[in-house]
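A.B. asks: Structure of the sequence below:
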Amino acid sequence: MAAQLSPAQLQALMARLNHQGGTASSPPSLDAALKLSPDQLGSAQGSSAVAQLVQALSQGFDPSPEQRRKLVSAILPAASFALDHAAPPPHLLHLCTLLKLVGRSPAGTEELARTDGLAALVRLGGLARAADLPPAGEGDSAPTPSSTRDDEQDDDDDPAAKAARALSSLEEDPLSPPEQEALRCLANTLTLHPSAREVFPDVLLAETDQHAALRGLVRLLGCKGAGFLAGRLLFLLTSRPSELVGELALEGECVLVMQQFAERYLAIYHSESHRPSLTAGTPSLDDILREHLKLAYNLMLQYSRAPPVVPEGFDKPSPSAGASAGAAASGKKRFRRPREKSGASNSSSPDLGAADDASDAGSAAAAAAASAPGAKSPRSLAQKVVDAVKGSTSTPGASSPVGSPSLGASKELGTQPAGSSSAAPAEPSKAAATEGGSSDSLSLTAAQLFLPLFRPYLILAVSLPPAVTSSSPASSSSSATSPQPIKDPSPVVRAALNTLLNFPVELEELSGWSTSWLQYVPSRISPDDGTVLRGGGIGSLGERLVELLHGVCEAYFPADRAPPSPKAYSARDRDEPRTLVPPCGPDEWIPSGEGEAAKVDEILGPVMLLLRKLSMLGEAQFVFRNVLFPPDLDRSTPIDRHPSLAGHLVRLLSSILLPNTSFGVGEFLYNLCDRSPEQLSRTIGYGNASGFLQSRGELIPPPPHEDDGGQKGPRINPITGAFDSPSSAAAADDDDEPPMSEEDKEREAERLYTLFERLQRTGVISTPANPVEQARAQGRFEETSEEREAERERVEREERELEQEVERDLREWKERRARRVES
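C.D. replies: Modelled structure (predicted):
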């Protein structure tokens, strides 16, 4: 009997038997606990039954959904009774632990996800008490928001001393054990019951004590143990747009706590003797930082989807400001500039030692000039740029100046998210139309609220090891020449890069190099005069992104090897396996149906979107173009056959299994080519660029063959982007290419048909775009049968006979005419 069952059936049978056995062998403490009233269960009278039940659940007892439902209905009021009547701490701990153990399954715990259940868990978690705790970090050891920046310039201070101060400034967990268990149960409930995330903001808003629970969560965010729970709860709270998202952003305390924690983390990381403390304990400082990064991403994303609100300190524009905003915003534009307008010559790279207008030496003068009437301060410039970019969506009537962060201002934030209430990302074709970035990016005005997080998270992204197995930061200078394969990038680095995605590319216009995309971290000193190098090049972030991109490509689809098992796209491929020659495309390497495509796309997608942002800056655009496509680029082989990073990018551009990465690669290369379809086709070849241009609706006719620079020499094939070999050039001139055989035509047609069917099933193309479907709809494509095939052969035979008869008659006529002429 057992041998005839499949593994899935055996597993289901064992689960059913285990469930029946667990129900039949319920511990006596369960019946004893359910017979008590909530008051009795919450007093010392029920302590024995509760303790035994906790022990039974810890040892593997699995209640049925109905038993869970009864337990939740009894324990929730009992725990509230125990809290109100000051029950002994062990008993309250057992009640909260029992709630946590029962709440690990969504079946039967629906009451926890309702308003009363969430309110009870918030009260048991002690969040209101945490809100009244004195502020942490009031001593001399507390770092200032700019401590990380000052530490980089202060060579007299020992990194170990900085790390010791950072460790001492971290506050210990102020939660009691029962409160910790209650908050764990609350986090499980919000995770297992998606409907609870919609109710949770209303529960916090219903409080009468000025949202004490929300302030308590923010207060716990920077603590050692409680920071993990507070970060997870705030992350779940901000998974949907709500009024509390605006309050968290406008209040500023949440952003300040995350900034200080990141700076303390970096101070500890830079000391080798204190670095092991980052991963010590459960939860560790690493775990807490990851929750902070996820929270920061959610907070910025949801705030960007809300109607814009002008932060405190921004002047409300006058009615006439909107008319002149476009001219004022375009007065200083550093985005998507051609090479001749980016301050770089055609033969040399930009001067990396040149100081920018917003350097440290000129920052004081710029601040003084900003106070003068009519000066272009960062704030006023940001407001003008926002008015010019947002247009009607950011009219002065839609946003009001905020004097003090209040709920009244934040209510406008959560009612109607901008664009749509759906949380789904925009389609690639729609996102491609917005050249300035995603519709979910923060505006310049809103980015002012989150600027304190930019530099710490940038340092995290570029300073920490790129891979999990790395023991020390990798050298950015050698990443482009000798990339190391990166199979599993660091979760902290990935989370920091994801957070940076929310900052707008126009950040350069807001505050100069103090929050620049292109700054070097740590700062680089010029060997000539000892000055700090500002801007130019691609900065540390660009180098880290190139390092990650090249390392992940070499790990998942190396250019020097071919997949051991080629994929079969047709029946003929299954019978006669194809022979692959490296380098091979990503879709050849990624196995089908194993989830690896989604994993690789999740890693490379954010990297390419950040590279796209950097490529919109004139300085970075020029450097990226020279690094990937230098003037002496080897054109002896097509670009998609190169083992270099440029070859990886072109192969990724045609990937079907990595849609987000393919879209980011296309936009990145398009920016490097000054957003010109002709230049993109000349750079990577028309055959490689045609698919991307077609998706943008900018497909152009293929260019003709042209000589290299108008001089004698090999011609550049406009389809492949490579030099034509002498043999191929002669073949093109003489038109002596052998025609395809019928077998080759049949094989190619079968491959194309299979490819179009795959594209249609995956949603890459719509049905009208399939030429097979078009031909069938227009009557030009019919299924063949033996009778139709015989009829076709008969018609062809009659036509051949008729042609032969005409030729014979013509030949006979010519012969008769020739005889008459001779006679």
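A.B. asks: From here on, just use CA atoms for contacts and neighbour counts.
C.D. replies: Will do.
A.B. asks: What distance do you get for residue 43 to residue 521?
C.D. replies: 58 Å (CA to CA, to the nearest Å).
A.B. asks: repeat for residue 25
C.D. replies: For residue 25, the distance to residue 521 - CA to CA - is 62 Å.
A.B. asks: Among those two, which residue is more densely surrounded?
C.D. replies: Neighbours per residue (other CA atoms under 10 Å) separate residue 25 from residue 521, with residue 521 holding more: 18 against 10.
A.B. asks: Checking the more buried one next. Helix, strand or coil?
C.D. replies: Here residue 521 is recorded as coil under DSSP: H, G, I helix; E, B strand; the rest coil.
A.B. asks: can you count the residues close to residue 696?
C.D. replies: 17.
A.B. asks: correct me, but it touches residue 428?
C.D. replies: No: at 9.4 Å, residue 696 and residue 428 do not qualify as touching, with contact defined as CA atoms under 8 Å.
A.B. asks: Leaving out the residues flanking it, which one is nearest to residue 287?
C.D. replies: residue 228 (6.8 Å; CA to CA, 6 or more residues apart in numbering).
A.B. asks: Can you tell me which helices and strands the helix or strand harbouring the one you found packs against?
C.D. replies: Residue 228 belongs to helix 226-237 when assigned by DSSP states H and E. Here helix 226-237 touches helix 177-192, helix 194-205, helix 212-220, helix 285-304, going by 3 or more CA pairs under 8 Å, 6 or more residues apart in numbering; DSSP states H and E.
A.B. asks: could those go into TSV alongside mean neighbour count and distance to residue 499?
C.D. replies: Output for these, formatted as TSV (neighbours: other CA atoms under 10 Å; distance: least, CA to CA, whole Å):
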stretch	mean neighbour count	distance to residue 499
helix 177-192	23	22
helix 194-205	18	22
helix 212-220	23	19
helix 285-304	24	5
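A.B. asks: Need these in a markdown table (columns: distance to residue 687).
C.D. replies: Converted to a markdown table, these look like this (distance: least, CA to CA, whole Å):
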| stretch | distance to residue 687 |
| --- | --- |
| helix 177-192 | 47 |
| helix 194-205 | 46 |
| helix 212-220 | 54 |
| helix 285-304 | 37 |
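A.B. asks: this one next, for a side-by-side:
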Amino acid sequence: MAAPPALDRFLALSPDARTQPEALAPLSQVLQACAQGFQPAPEQRRKLVAALLATGNKLADQGDSPTRSSFLALVCTLLKILGRSPAGTEELGRSDGVRVLLRLGGLPRIADLRKPAQTPPLADNDNDDNDHDDEDERAAAERAIDSFEADPLSQPEAEALRCLANTLTLHPSAREVFPAVLLADEARKALHGLVRMLGCRGAGFLAGRLLFLLTSLPSDLIAEIALDGACVAALQQFAEQYLTILRSPAHAAQLSTGTPANPPLSDILREHLKLAYNLMLQYSRAPASVPEGFSRPSSPSRQTLSPPTGEVESAPGAKKRFWRTREKSGGSTTSSPDLNRDEASPPDEAEASTSPPRSKSPLAFAKRVVGAVKSSSSPNYSPNTTPKESSPQPPAAPYASQQTEGNSPDSLSLTSAHLFLPLFQPYLALSVSLPLLVPVPATPLSPAAPPSFKDPSPLVRAALNPLLNFPLELEELSGWSTSWLQYVPSRISSEDGTVLRGGGIGSLGERLLELLRGVCDAYFPPDRVPDEPKLLTKRDREHGRALEPPCAPDEWIPTGESVASKIDEILGPVVLLLRKLSMLGEAQFVFRELLFPPHRDRSLPVDRHPTLTGHLVRLLSSVLLRNTSFGVGEFLYNLCDRSPEHLVRAIGYGVASGFLQNRGELIPPPAGEDADDSPSVNPITGAYDPPSNPADDEAPMSDAEKEREAERLYTLFDRMARTGVISAENPVDRARAEGRLQETSDEREAELDRLRREEDELEKEVERDMREWKERRRRATEQGKDPAQV
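C.D. replies: Here you go, the predicted structure:
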């Protein structure tokens, strides 16, 4: 499409003339052409962007007037359209460009707006049973909807902020400039304006996206945002309002509906969750020193925080639940005997002398366990892994490092967790309350698709990500109000109507297992095989050989497609959270009872089971799902008391050896266990070996069996020689080189058959002649003749 003449006319105007009414017509024509598909050349785009930024900066200094409003609408809209392409828009990502866009976005004005009075929440005593019925939920949802602030942005301001969001996404260097521009203003007006908009109906999406991009890189603003508390309070309030609406069936559908001016509340919440994850992650990596007089929300009855060190001192009588003993946790000491067979045996003296003394402090024990996790290096986890969003995202991933729990560098400490503690309860509730599956809406090209675990709710996945940043020892802060293992919503006892305390694995563990099982069944169905298995060769197909379900995950993942990264993006945070929960004593025993029950089926190897345990063991051996396989290995290792021997007994040496090798803890294969009254367990597969029949062992092999065995041995020798496993020469090749083995053909087989028939006939003729000669000698002897003359 050719450039409109109005473009040259507008660029030919002087800077002052571009703000006069005569510039409205050419500017409007240029906008109309760009909206219809005109794409300026990079040099034209560069000149036009510079002119628009200068014009917008001049207009921002003028007073309100109808002409100014029309100019700003045209300038900001045209900047947004031009900013969709990175070519020729570099000026937008520089300091001056970012500063102008912030002015045009009206953030200083919004920072000075007064917040409206909040609608009081629905009182708990409105219902005598303290249990909200449908009317209470409807009334609470209506109040929550009314409590959202109206969008304070004008149309030009919204377009300018959309242009800024596109610039920060398309120009990575702009994400380094953005914090510096905000820090240049000592009053932090623009920053306060962004935080102020988080709770607004339409502007909340733009504010969340801009703050998410702002926190994608470390900067001094991270500590200011975290310590100020206004951002965390806004995120908490929005999440609680969302949950209130979600609990009302009559209003829940409104969460996913929106207009072009007001995006759905679910989209705003997703931006909030991404922002919360980035903010917690960046603050945990470089926490600022706590300013003098800064107070943390803590309960004196629970613990005392020491500002210089951040150590936590539990008050007398406080409940310590981290890594509790099995007896105190309510776990059966006799469950899963396969994992704990050697538990009663005394430790080796050398081990006892080198191991650190045991401490009764749950925090000290937590540090020991997390230290053991940190000391293990795994090639299966890349620190630069980035999850894919609907638009290009900065390098901040839900699992950006393998050290994402406990006191690792990428997890909050107990001290800094207090800043974000208000977010734990609502985000935990969102993770377990939001529907896992969402139907795919119809499009002009395809009809509506039923919900599937191949694409679970992105909102649930976004809610799980911030939980990764909370420390493992979270329950030491304020008891059950921040417990990983609580039931959300609370469960009521059927006997006396009291609220049941959490325990076991809680709602979060149940949700994680449900999500893991659903995704595995959808992508790796255990009752079928792939249409084009990778392990089957052409020779296998010619001989009618086929794979038997269940198949390994790598068999199901197409080669050269992005399916592996998508599955890894879904399952990575799930298995890391399972790993985190499995380091809590009560959850460990419940997971063990579910995955390794005492009387589980041993007739098949564990990796052949169609159960969730089978899925986990097969994921452990995946090469394409590196993040998931690492998290699964650590999860199973925790369930086995971080003991290589227990892990081998639980899943078999064959599948455990690779994981143990990566950890540098590979042990020799265990010896088989003989028992007179029960079948023995194969230490390699973890399954029972079938009893052998002596009669079968002595039965000779048929010719067909000998041929198949010879072919199998030849193939095995050839593969090991080509991969460098052995250096010995294949005996078949040696026999062929020495002339003891010759290639066969149909003609040679026919010739060999003819020679064998001639030899048989000759042998029969010789035997016949010998019988006749013996008969003549016998008759000669009877007649008195000399036998030698016969």
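A.B. asks: TM-score of the superposed pair?
C.D. replies: The TM-score (TM-score structural alignment, normalised by the length of structure 2) is 0.77; 668 aligned residues with a CA RMSD of 3.9 Å.
A.B. asks: what residues are up against residue 523 of structure 1?
C.D. replies: Residues near residue 523 of structure 1 by CA atoms under 8 Å, 6 or more residues apart in numbering: 152, 532, 533.
A.B. asks: quick one: which of the helices and strands packed on helix 226-237 of structure 1 is nearest residue 411 of structure 1?
C.D. replies: helix 194-205 (10.8 Å; CA to CA).
A.B. asks: circling back: quick check: the helix holding residue 228 of structure 1 aligns to which part of structure 2?
C.D. replies: Aligned by TM-score structural alignment, helix 226-237 of structure 1 falls on residues 203-214 of structure 2.
A.B. asks: which outside residues touch that stretch?
C.D. replies: Stretch 203-214 of structure 2 has contacts (CA under 8 Å, 6+ apart) with 151-153, 158, 161-162, 164-165, 168-169, 175, 178-179, 194-195, 197-198, 262-263, 267-269, 271-272, 274-275, 278-279, 394.
A.B. asks: swap the cut-off to 6 Å and go again
C.D. replies: 151, 165, 194, 197, 198, 268, 271, 272, 275 (CA atoms under 6 Å, 6 or more residues apart in numbering).
A.B. asks: what about residue 429 of structure 2, neighbour count?
C.D. replies: Using other CA under 10 Å, residue 429 of structure 2 is surrounded by 19 other residues.
A.B. asks: Assign it to helix, strand or coil.
C.D. replies: Per three-state DSSP, the secondary structure class of residue 429 of structure 2 is helix.
A.B. asks: just residue 29 of structure 1 next, same as before
C.D. replies: Following three-state DSSP, the label given to residue 29 of structure 1 is helix.
A.B. asks: Test my guess that it contacts residue 50.
C.D. replies: No: under the criterion of CA atoms under 6 Å, residue 29 of structure 1 makes no contact with residue 50, lying 7.2 Å away.
A.B. asks: When the two are compared, which one has more neighbours?
C.D. replies: Neighbours per residue, other CA under 10 Å: of residue 29 of structure 1 and residue 50, the larger number sits with residue 50, 25 against 19.
A.B. asks: so the longest helix along structure 2 matches what in structure 1?
C.D. replies: Ranked by residue count and defined by DSSP state H, the top helix of structure 2 is helix 746-782. Aligned using TM-score structural alignment, helix 746-782 of structure 2 spans no residues in structure 1.
A.B. asks: Look up how far residue 647 of structure 2 lies from the spatially most central residue of structure 2.
C.D. replies: Structure 2 has residue 572 as the residue nearest its centroid, 2.0 Å off, counting by CA atoms, centre = their mean. Distance, residue 572 of structure 2 to residue 647 of structure 2, using CA to CA: 21 Å.
A.B. asks: Residue 427 of structure 2 -> structure 1?
C.D. replies: In structure 1, residue 427 of structure 2 lands on residue 457 (TM-score structural alignment).
A.B. asks: residues near its match, how many?
C.D. replies: For residue 457 of structure 1, the count of nearby residues is 25 (other CA under 10 Å).
A.B. asks: count of neighbours near the residue nearest to it when sequence neighbours are not counted?
C.D. replies: The shortest distance from residue 457 of structure 1 to any non-neighbouring residue, by CA to CA, 6+ apart, is to residue 496 (5.6 Å). When neighbours are counted by other CA under 10 Å, residue 496 of structure 1 registers 26.
A.B. asks: and residue 496 of structure 1, what helix or strand is that in?
C.D. replies: Using DSSP H and E, the element containing residue 496 of structure 1 is helix 491-500.
A.B. asks: Direction-wise, compare that helix with helix 285-304 and give the angle.
C.D. replies: Helix 491-500 of structure 1 and helix 285-304 are oriented at 20 degrees to each other (axes from the mean of the first three to the mean of the last three CA atoms, to 10 degrees).
A.B. asks: so where is helix 491-500 of structure 1 in structure 2?
C.D. replies: Aligned by TM-score structural alignment, helix 491-500 of structure 1 falls on residues 458-467 of structure 2.
A.B. asks: post-alignment, that stretch versus structure 1, mean distance?
C.D. replies: On superposition with structure 1, the mean distance recorded for stretch 458-467 of structure 2 (mean CA distance after the TM-score superposition for structure 1) is 0.7 Å.
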